[in-house]
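S.K.: Pasted the sequence and its predicted model underneath.
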Amino acid sequence: MKRAFTFPGQGSQAVGMGKDLAEAFPEARAVFAEVDEALGQKLSTIMFEGPDDLLRLTENAQPALMAVSLAVIRVLEARGVRIADHAAFVAGHSLGEYSALCAAGTFSVADAARLLKTRGQAMQKAVPVGHGAMAALLGLDLDTARAVAAEAAEGDVCEVANDNAPGQVVISGATAAVERALDIAKARGAKRALPLPVSAPFHCSLMQPAAEAMAAALADVAMQAPAAPLVANVLASPISDPAEIRLRLIEQVTGVVRWTESVAWLTGPGGVTHLHELGAGKVLTGLAKRINADATASAIGTPADIEAFVAEVLA
């Protein structure tokens, strides 16, 4: 049995996230307190109580999702389940790469929180509100989605942002171009083409100012080799060298999240049989089952999930 730990990205946040962990485990409370202190804000209060519109702000959602994932890891570690011993690889969807790296010891919790606050703010500032958009194209393969984006661009930016699973591709770019892509996608056979409720066009070339901001932020942060290799979004293959990790995190801001290929690598050449999503929600667990129906996928985000997983692993 070979395991990989995966970490969710933006969109998995919900008011109340992490509250049950904080109530059940002192290790979780310590993580949330550390994040609050690092950011100089009561992010945990926003996580536990809302309001939803404040939690959904990119600069809050990103460190909040990391905090829940790290709370799960710290509780597991306290019970004898460690990445170095029990995971062959880590991977994260977009911001989830920071959670994965923090869990694997590359970043401290405080540094990861500050990096994600900076990342969220930089991504929001990169494009004026209303000038960028994202859309999910359902039922199209990756090549067709790329062709749709190229046809819709008409001199504007319109690019594939996320290859989440077979038949689920997200595009990103200028608002007018993304709106054109919706009709083109339907004409090309998409089952659905849906605008996404996001505040900025993530993972496209319009995010270049945010990539530059992250290059500056990452240059000042101490990084260690992760306890298990990271399967990087932009490569869909494993890396461990801190210098390369830094470069790939910068590239990731404007690059494609190659999640289908990443899970295919993990469950193919990587030899992984069990994928465990640590943190809020079950989005990656659902995607994993679509990418490889033969892989075992589970979400570990509640006290009951944690206790069951510990019992399974240490049996």
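M.R.: Okay, I see it. Numbering: from 1, shown residues only.

S.K.: alpha carbons only for contacts and neighbour counts from here, please
M.R.: Fine.

S.K.: who's in contact with the closest residue to Q168 other than its chain neighbours?
M.R.: Ranked by CA to CA, 6 or more residues apart in numbering and with sequence neighbours excluded, the top spatial neighbour of Q168 is L138, at 4.8 Å. Under the criterion of CA atoms under 8 Å, 6 or more residues apart in numbering, the neighbours of L138 are G167, Q168, V169, A190, K191, R192, A193.

S.K.: Included below, for side-by-side comparison, is a second structure:
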Amino acid sequence: MKRAFVFPGQGSQTVGMGQELAAAFPVAAQVFEEVDDALGQNLTKLMYEGPMEDLTLTENTQPALMAVSVAVARVLESEGKFKLSEISEFVAGHSLGEYSALTAVGSLQLADTARLLKIRGRAMQQAVPVGVGAMAALLGMDIGPVEELVKEAAEASGDDGVCVAANDNADGQVVLSGNKEAVERAIELAKEKGVRKAMLLPVSAPFHCPLMQPAADAMVEALSSVTIAPPTVPLVANVTADQVSDPEIIRKLLVEQVTGRVRWRESVLYMGNQEIEQLVEVGTGKVLTAMVRRINKAMTGTAVQSPADIEAFLQTL
């Protein structure tokens, strides 16, 4: 069976994440310890105990989710006595999940990734004053009509009218991002056009839109001093929905990703066109697994996060 490993993004965090994994597998605990050392912060305690409001701060959420994903990947390799590259054709990650994916296949070093995501999370949080930006989910409307909708909403909002399709997640599931006024206008327009559901999301900043340019600039600087090796299997990149292995192109795409659209639906379709039959979601939650069948009914999704999940998955190989 041809498979790809995929890595979740922000929104999958929960208090207690990683605790059962670290208790069962020393290799997982070692990942968390290395991340704590790299950050000079007891992130592990925050992951295990909360409080949720601190864990949800973007600068904590991003390295925490990455740590759990990489821990699961390393446990799979340790228990299965293989490398991910030996049993997969591609890796991909949703937004910050790209950093997890690249770390899992040796393109980035764990300590570097932890520091990069701390910088990325803080820069994204600080790029736009609280209350200026917003994000919204549209359910029941595909990307084509959404692109017309956001253009109309932006034009109606004048000079402050930034409104874009930030995440093309699945058929009928698109996330908008931009100035609060323009995004609220888009919600009203969507309702007028009969969208099934349109709602503001409880996020702290408008991710993956042009308002994030200060954060993209910060990542240019942060990534410039980090070694990026060719991944052992290609990455299917968010902003291109195509495979990439060249380190310098990966560096460029990680910057573009901050302001660019997460083309997840297209990425999954691309992998399907490359005869991938199974997407294995590595880390906290089952968000990406739930999307698989909505995008490609011939593909299966498997979420691997707990010791029981790891055992069950290894038995299928």
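M.R.: Thanks, I have it. These numbers were taken from a predicted model, which means no experiment stands behind them.

S.K.: TM value for the aligned chains?
M.R.: The TM-score (TM-score structural alignment, normalised by the length of structure 1) is 0.98; 312 aligned residues with a CA RMSD of 0.7 Å.

S.K.: ok so, going back, of the contacts of L138 of structure 1 - the most surrounded one?
M.R.: V169 (27 neighbours; other CA atoms under 10 Å).

S.K.: gap between the alignment partner in structure 1 of E184 of structure 2 and M134 of structure 1?
M.R.: Structural alignment (TM-score structural alignment) places E184 of structure 2 against E179 in structure 1. Going from E179 of structure 1 to M134 of structure 1 by CA to CA, to the nearest Å gives 9 Å.

S.K.: which neighbours do those two share?
M.R.: In contact with both E179 of structure 1 and M134: P195, using CA under 8 Å, 6+ apart.

S.K.: helices or strands next to the helix ranked longest in structure 1 in the packing?
M.R.: Criterion DSSP state H: the longest helix present in structure 1 is helix 58-78. On a contact count with 3 or more CA pairs under 8 Å, 6 or more residues apart in numbering; DSSP states H and E, helix 58-78 of structure 1 meets helix 26-39, helix 43-49, helix 96-103, helix 109-126, strand 274-278, helix 303-313.

S.K.: Comparing those, which stretch has the densest surroundings?
M.R.: helix 96-103 (a mean of 28; mean count of other CA atoms under 10 Å).

S.K.: just the strands in the stretch 101-250 of structure 2 please.
M.R.: 133-139, 163-170, 173-179, 197-200, 235-236, 243-244 (DSSP state E, counting those that start in this stretch).

S.K.: Check the gap between the alignment partner in structure 2 of P201 of structure 1 and M271 of structure 2 for me.
M.R.: Using TM-score structural alignment, the partner of P201 of structure 1 in structure 2 is P206. The gap separating P206 of structure 2 from M271 of structure 2 is 28 Å, by CA to CA.

S.K.: Between those two, which has more neighbouring residues?
M.R.: Neighbour totals were compared for P206 of structure 2 and M271, and P206 leads with 30 against 26 (other CA under 10 Å).

S.K.: Start from the N-terminal end of the stretch 151-300 of structure 1 and give the helices.
M.R.: Using DSSP state H, counting those that start in this stretch, the helices of the stretch 151-300 of structure 1 run over 175-187, 208-219, 242-254, 259-267, 283-291.

S.K.: Output the contacting helices and strands for the third one.
M.R.: Meaning helix 242-254 of structure 1. helix 208-219.

S.K.: How about the fourth one?
M.R.: Helices and strands touching helix 259-267 of structure 1, as assessed by 3+ CA pairs under 8 Å, 6+ apart, comprise strand 158-165, helix 283-291.

S.K.: Is it correct that A113 of structure 1 is in contact with G40?
M.R.: No - taking contacts as CA atoms under 8 Å, A113 of structure 1 lies outside contact range of G40: 10.7 Å.

S.K.: residues contacting the residue nearest to S69 of structure 1 when sequence neighbours are not counted?
M.R.: Closest residue to S69 of structure 1 apart from its sequence neighbours, by CA to CA, 6+ apart: G279 at 3.9 Å. Taking CA under 8 Å, 6+ apart, we find G279 of structure 1 in contact with F7, P8, L65, M66, V68, S69, L70, A71, V72, A299, I300, G301.

S.K.: quick one: which two of the residues you listed are the most distant?
M.R.: M66 and A299 (15.1 Å; CA to CA).

S.K.: follow-up on the earlier one: on the C-terminal side of the longest helix of structure 1, identify the next helix or strand.
M.R.: helix 83-86 (DSSP states H and E).

S.K.: Can you name the next helix or strand after that following helix?
M.R.: strand 89-92.

S.K.: if we can go back for a sec, and M66 and A299 of structure 1? Which one has more around it.
M.R.: M66 (31 against 23).

S.K.: Check which helix or strand the nearest residue to L96 of structure 2 once chain neighbours are set aside maps to.
M.R.: Distances taken as CA to CA, 6+ apart place G9 nearest to L96 of structure 2, at 5.3 Å, with adjacent residues excluded. Under the criterion of DSSP H and E, G9 of structure 2 resides outside all helices and strands.
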